[in-house]
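In: fold the following and give me the result.
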Amino acid sequence: MTQIATILARLGDPKHQLQHKELRQLNDIGRDACADFLTAWRTIGDDRRREIATALAALAEENAEFDFRDIFSTILTDPNPEVRAVAVSGLWEDERLSTLRLLIPMLADETDDDVRSEVALALGRFAYMATLDEVPEKEAAAIRDALYKSASNLDLSDEARRRSIESLGYFAGNDVTSLIGQAYTSGRQPLKESALVAMGHNLDERWLPVLDAELQSSVPALRYEAARATGEFGTEAEAMIPRLLPLAEGDDTEVALAAIWALGQIGGDAAKRVLKRLSNSDDPAIQEAADEALAEIALGDESFGFL
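Out: Now for the predicted structure:
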């Protein structure tokens, strides 16, 4: 029995309490060990596989020194959709092309809506990298094509489509802006929220009037997403600061935090005045967000001074 098989034999026993010291032994197993891992993994029951995968994901999130990426890549094909979903989320910070090449076909082939939604979100990270020319053109085109097909597939659930639309928003093109517009006018709030997210990713100035209107929405979730999207535009959204100021000082904490973040991205004297006032808030979350936003503005001012 290989070392990997021995470790999994212990972890796979549902009567055995999962312990960090044993989970750590699966750190950075390397691709050569993945075949042995998968053979042993398949002998473990559904619920226990989910428990192990979830524990590994939590451990990796708590401590960056642990690397379970090869394991998560290996279990993307697990028959249990809950395990696949954990695997995809566990690869959230994985920027390897080998992982991207697994996720692209998975978006089309996946049969579970929750997993498909996770894949769409994961591809959003690579879509953003593509805008920075950090992904080869061939793969960037494949990401765009996969997301577009998923976003425009009316047979899919709203959840899967909306996450695809959000990630697709990073790409330019009339076909993309058309899909964002359709989601926005769909009459279904989840799709409308995701359209606002996509607008913030898309950074096309045509969306600014739409965001300006949604900052005044009676629906908190729409105000929240509009504020976040407005912040993504940075200084291009300076004219919308008067809309953000009352939200930053409003009673809805989540919306206020989004507006504060946006003010930090946009900057300007008016934003700084409000943020300095909010940095003395009795609410620790508001105070911390305001301090971080002021630091963001200061960093931008410092960078501008070197130009």
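
In: contacts and neighbour counts: CA atoms only from here.
Out: Will do.

In: who are the contact partners of the residue nearest the centre of the chain?
Out: By CA atoms, centre = their mean, the chain has its centre lying nearest to residue 121, at 5.4 Å. Neighbouring residues of residue 121 by CA atoms under 8 Å, 6 or more residues apart in numbering: 163, 164, 166, 167.

In: now the helices for the stretch 151-300 of the chain?
Out: Assigned by DSSP state H, counting those that start in this stretch, the stretch 151-300 of the chain shows helices spanning 158-168, 174-184, 189-202, 208-214, 220-232, 241-248, 253-266, 269-278, 284-305.

In: out of the ones you listed, which is closest to residue 146?
Out: Smallest distance to residue 146 across the helices of the stretch 151-300 of the chain (CA to CA): 8.8 Å, for helix 158-168.

In: helix 189-202 and that closest one, what's the angle between them?
Out: Here the directions of helix 158-168 and helix 189-202 differ by 10 degrees (axes from the mean of the first three to the mean of the last three CA atoms, to 10 degrees).

In: got the buried residues for helix 158-168?
Out: Residues of helix 158-168 classed as buried by neighbour count (16 or more other CA atoms under 10 Å): 158, 159, 160, 161, 162, 163, 164, 165, 166, 167, 168.

In: now the other sequence, so there's something to compare against:
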Amino acid sequence: MKEEQEERAFAEILDEIFKAEPLPIADLYRLSDMAEADAAAFWAGWTAVSDDRRQAIVRHLADIVEDNFIVDFAPIFVSSLQDAHPEVRVAALDGLWDSTDLKLIAPLTKMMQEDADVQVQAAAAGSLGHYVLLAEWGQLPERILPNLVKAMLAVYETVETAVPVRRVLLEGLGAADDPRVPDLIVEAYESGDPAMQMSAIFAMGNSADRRWSATVLGEMESPYEEMRAEAARAAGVIGNSDFVPQLAALAYDEDLAVQTAAITALGQIGGDEVQRILAEMLDDPEIEADDELLEVVEAAIEEAAMMAGDFDFGDFLFDDDDDDDDL
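Out: Model (predicted):
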């Protein structure tokens, strides 16, 4: 009787997920780690769900896994890679972003090469770039790199490849230890195409190679806020302490995205000077009044402290009077 109630309850939940307005987000968690019978019921009803509804469901599932590492919607994402609706495929790719399943490399490569939708191609290329990064970091086997990088380079160098796809490919290839990549980065940076130039800066950061320090430092003074933000992000990944003075200035940039990127980069670089700069920012009235920016500063302080081996984050947030009160 209990099993019948559970089956009926899941059937009701599925009906709401597939049809109810608005989409019941809380019920989506029931799609994680589905039992065999529940999965069969889900797939039986899935084919009748409208394109827009499938897109909404898969997009919300992707948003959930971004913040929740316990849930597992991988079977839904993997199946949705073959969905007829391109926006569903993009959402599925986003949902699989953190996947380390090597079996996905082949279908992702095929999507990058052959999908009819540019957005899907770009998303697949981005996922493959993440595999490259993880392999270069030693979190995935190095043996995947030669064929993966070869496939990405082939698509990048194909004349017909759309610019959005080439941008994502260059950004991902930035992490690859391949002798051809630096020349591609320089070529993109000198192309005169602002979009490709920004991706070149991203790739410079992704390489974590200090050879690009002068270029990145120069772009932190760009008149364009998007480029300043991109350069600040790259500076944080490269981690050169020579960036600190310029990043400290950008931490007070008029553009919020630039500020956020610069503060985050300071935390990534770390060091005594950075910790002093960030601690002073906590006392800035404008930053204190901006909850979003204050949270970024606190996160950067925590990261800088962890890099220094100092895990007592409270030292930055509470004054001596608070300590006295505890005695």
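
In: so how far is residue 305 of structure 2 from the aligned partner of the residue nearest to the centre of structure 1 in structure 2?
Out: Superposed on structure 2 with TM-score structural alignment, residue 121 of structure 1 falls opposite residue 126. Residue 126 of structure 2 is 31 Å from residue 305 of structure 2, where distance means CA to CA, to the nearest Å.

In: quick one: buried residues of stretch 187-201 of structure 2?
Out: Going by neighbour count (16+ other CA under 10 Å), the buried part of stretch 187-201 of structure 2 is 188, 189, 196, 197, 198, 199, 200, 201.

In: what's the closest of these to residue 15 of structure 2?
Out: The closest of those to residue 15 of structure 2 turns out to be residue 199 (CA to CA; 43.5 Å).

In: list the contacts for that closest one?
Out: 167, 168, 170, 171, 188.

In: which two among these are spaced furthest apart?
Out: Comparing all pairs in the contacts of residue 199 of structure 2 by CA to CA, the longest separation belongs to 168 and 188, at 12.2 Å.

In: thinking again about what came up before, would you turn the helices of the stretch 151-300 of structure 1 into JSON lines with distance to residue 70 of structure 1?
Out: Shown next, in JSON lines, are the helices of the stretch 151-300 of structure 1 (distance: least, CA to CA, whole Å):
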{"stretch": "helix 158-168", "distance to residue 70 of structure 1": "24"}
{"stretch": "helix 174-184", "distance to residue 70 of structure 1": "33"}
{"stretch": "helix 189-202", "distance to residue 70 of structure 1": "29"}
{"stretch": "helix 208-214", "distance to residue 70 of structure 1": "41"}
{"stretch": "helix 220-232", "distance to residue 70 of structure 1": "33"}
{"stretch": "helix 241-248", "distance to residue 70 of structure 1": "42"}
{"stretch": "helix 253-266", "distance to residue 70 of structure 1": "35"}
{"stretch": "helix 269-278", "distance to residue 70 of structure 1": "43"}
{"stretch": "helix 284-305", "distance to residue 70 of structure 1": "35"}
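
In: find the nearest non-adjacent residue to the residue mapped onto residue 136 of structure 1 from structure 2, please.
Out: Using TM-score structural alignment, the equivalent of residue 136 of structure 1 in structure 2 is residue 141. Leaving aside its chain neighbours, residue 141 of structure 2 sits nearest to residue 135 (5.8 Å; criterion: CA to CA, 6 or more residues apart in numbering).

In: equivalent analysis for residue 92 of structure 1, please.
Out: Once flanking residues are discounted, residue 92 of structure 1 sits nearest to residue 122: 5.8 Å by CA to CA, 6+ apart.

In: hang on, that neighbour packs against residue 88?
Out: Yes: judged on CA atoms under 8 Å, residue 122 of structure 1 makes contact with residue 88 at a distance of 7.2 Å.

In: for the residue mapped onto residue 19 of structure 1 from structure 2, which non-adjacent residue is closest in space?
Out: In structure 2, the residue matched to residue 19 of structure 1 (TM-score structural alignment) is residue 24. Excluding the flanking residues, the one nearest residue 24 of structure 2 by CA to CA, 6+ apart is residue 17, at 6.2 Å.

In: now do the contacts for the one you found.
Out: Going by CA under 8 Å, 6+ apart, residue 17 of structure 2 touches 23, 24, 27, 28, 57.
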